[in-house]
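Colleague: Just the structure for this:
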Amino acid sequence: MSQGNNIKVVARFRPQNSLEISEGGKPIIDIIEDHAVIIKNEESLGPFSFDRAFGMDTSQEVLYNYSVKQTLEDVFNGYNGTVFAYGQTGSGKTFTMMGSDIDDKKLKGITPRIVEGIFNTILESPPSVEYIVKVSYIEIYMEKVKDLLNPINDNLPLHEEKNRGVYVKGLMEIFVSSVDEVYDVMKQGGKSRVVAHTSITL
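Modeller: Predicted coordinates:
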């Protein structure tokens, strides 16, 4: 069992997209023993060390099982859990977090897998335990917090209270009772996101 305070820092490298391939681009990343990364260029940067580095052929399932599955278990043991994806535009954050198709067993990303893990755990829990699941969906863009479920609220304030901690004031929360209901909320909120799509040929 995890102690609930573990932080994993991982790097994932997406495959080249069709434009990069057509223009003769070549990968310049070497992964050493699954945790160190060297950038092959004139400056020879690196190595950069991570808890784990995932190459271009890494499946969504392998990434989830190593990086996030334990965090979900920690949440049900009473700890807060956070998954933070960082990278420049076009680096593959959306593909990693959402996947190219949330209904596809192979291509769905981390977020759909977390949702399924939550409800599977609830179903396996004793009937005497009651859960309440609420979903909210925000985007932080140009230093503004936007409620993707109620896009008219595009500059919501952050607040902090002793009992509640840090929260977004005025954020819409939707009660859900199944994976499909969460997917519907995700699809609704996804229509309001600001994205720069990366075309990836798999």
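
Colleague: CA only for contacts and neighbour counts going forward, please
Modeller: Noted.

Colleague: Return the residues in contact with the most centrally placed residue in the chain.
Modeller: Centrality entry for the chain: nearest residue to the mean C-alpha point is residue 97, 3.4 Å, by Cα atoms, centre = their mean. Each residue near residue 97 by Cα atoms under 8 Å, 6 or more residues apart in numbering is listed here: 85, 109, 110, 111.

Colleague: and the last one, that's in a strand?
Modeller: No - under DSSP: H, G, I helix; E, B strand; the rest coil, residue 111 falls outside any strand and is assigned helix.

Colleague: Turn the contacts of residue 97 into JSON lines, columns for neighbour count.
Modeller: Converted to JSON lines, these look like this (neighbours: other Cα atoms under 10 Å):
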{"residue": "85", "neighbour count": "13"}
{"residue": "109", "neighbour count": "26"}
{"residue": "110", "neighbour count": "24"}
{"residue": "111", "neighbour count": "20"}
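
Colleague: want to put them side by side, so please do this one too:
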Amino acid sequence: MSSAVKVYLRARPTNGAAESFRVGEDNRTVSVSLKRTEQGLINNSADAIQFEFDTILHDASQESVFTQCAAEVCESVLAGYNGTVFAYGQTGAGKTYTMSGDAGSDYKQRGVIPRAVHHLFREMDVRVGKDITLSVSYLEIYNEGMYDLLADEIVPDSDLVVVDRDGEMEVKHLTKKKCRDEAEALRFFLRRRA
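Modeller: This is a model prediction of the structure:
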């Protein structure tokens, strides 16, 4: 896996945005049309803004999102590298659905996190003779605050500090739980505090 950051756009199907949101034929660019409301004066602002991503996942299934965005990161983690997959966007954009899935729905709707846990433990089982330990942490960043979602008690935001240790970023005092199997890891995930 390359060390470069990859950026994916997952666009939810919407009725109202169809005329202002266009995905390019390369499936890597999106053009957003801007409605002009000014009248009379010369305006040099753009009519549309174009953005480029590694891949655009438009109407993508949960399985497709995992395969394209997280499976390679899981393989790198098993090879001993650090890996991060995170979702960013405004409230209601679908971050929780993408990362967690729909708990009340069928197995196909599970998100990136439960799929990654399954993938990691399945691969650990076939790598006989290798000493692999899996620990999980669950951190939420919201409104410029950090929240430890696995802590037994509420941890003050001021106790969670990002530190740089020889080029390695770490959140100090973040709860880490060792997991023996997939079921235990998923229990920690499902137990998270709201």
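
Colleague: just to revisit the earlier point, kindly provide the distance from the residue nearest to the centre of the first structure to residue 90 of the first structure.
Modeller: Distance from residue 97 of the first structure to residue 90 of the first structure, counting by Cα to Cα, to the nearest Å: 13 Å.

Colleague: repeat for residue 13 of the first structure
Modeller: Note on residue 13 of the first structure: its distance to residue 90 of the first structure, by Cα to Cα, is 11 Å.

Colleague: Please enumerate the shared neighbours of these two.
Modeller: Common neighbours of residue 13 of the first structure and residue 90 (criterion: Cα under 8 Å, 6+ apart): none identified.

Colleague: about what we covered before: which one of the contacts of residue 97 of the first structure sits closest to residue 152 of the first structure?
Modeller: residue 111 (24.4 Å; Cα to Cα).

Colleague: Who are the contact partners of the aligned residue in the second structure for that closest one?
Modeller: Matched across to the second structure, residue 111 of the first structure falls on residue 113, judged by TM-score structural alignment. Listed by Cα under 8 Å, 6+ apart, the contact set of residue 113 of the second structure reads 99, 100.

Colleague: how about the helices in the first structure?
Modeller: Along the first structure, counting by DSSP state H, helices occupy 18-22, 60-67, 69-76, 93-97, 110-124, 179-190.

Colleague: Might you report the residue contacts of residue 11 of the second structure?
Modeller: Contacts of residue 11 of the second structure by Cα under 8 Å, 6+ apart are 56, 57, 58, 59.

Colleague: Revised request: answer the last question for residue 12 of the second structure.
Modeller: Neighbouring residues of residue 12 of the second structure by Cα under 8 Å, 6+ apart: 58, 59, 93, 94.

Colleague: Determine the number of other residues adjacent to the last one.
Modeller: Think residue 94 of the second structure. By other Cα atoms under 10 Å, 17 other residues sit near residue 94 of the second structure.

Colleague: before we move on, what about the second one?
Modeller: Applying other Cα under 10 Å, we find 13 residues neighbouring residue 59 of the second structure.

Colleague: how much space between it and residue 81 of the second structure?
Modeller: From residue 59 of the second structure to residue 81 of the second structure the distance is 31 Å (Cα to Cα).

Colleague: Repeat that for residue 101 of the second structure.
Modeller: With Cα to Cα as the criterion, residue 101 of the second structure and residue 81 of the second structure are 26 Å apart.

Colleague: neighbour-wise, which of the two wins?
Modeller: For residue 101 of the second structure versus residue 81, neighbours defined as other Cα under 10 Å are more numerous around residue 101 (22 against 12).

Colleague: Could you pull out the strands in the second structure for me?
Modeller: 8-11, 21-23, 29-33, 48-52, 55-58, 134-136, 139-142, 145-148, 161-165, 168-172, 177-179 (DSSP state E).

Colleague: any chance of the ones you listed in CSV, with distance to residue 71 of the second structure too?
Modeller: CSV is the format used below for the strands of the second structure (distance: least, Cα to Cα, whole Å):
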stretch, distance to residue 71 of the second structure
strand 8-11, 14
strand 21-23, 24
strand 29-33, 23
strand 48-52, 22
strand 55-58, 15
strand 134-136, 16
strand 139-142, 20
strand 145-148, 25
strand 161-165, 26
strand 168-172, 22
strand 177-179, 20
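
Colleague: Out of these, flag the one nearest residue 192 of the second structure.
Modeller: Comparing the strands of the second structure by Cα to Cα, strand 145-148 comes nearest, at 8.9 Å.

Colleague: What does residue 62 of the second structure correspond to in the first structure?
Modeller: Mapped onto the first structure by TM-score structural alignment, residue 62 of the second structure lines up with residue 60.

Colleague: what's the answer for residue 170 of the second structure, then?
Modeller: Residue 170 of the second structure maps onto residue 167 in the first structure, by TM-score structural alignment.

Colleague: That match contacts residue 173, doesn't it?
Modeller: No - counting by Cα atoms under 8 Å, residue 173 is not a contact partner of residue 167 of the first structure; they are 12.0 Å apart.
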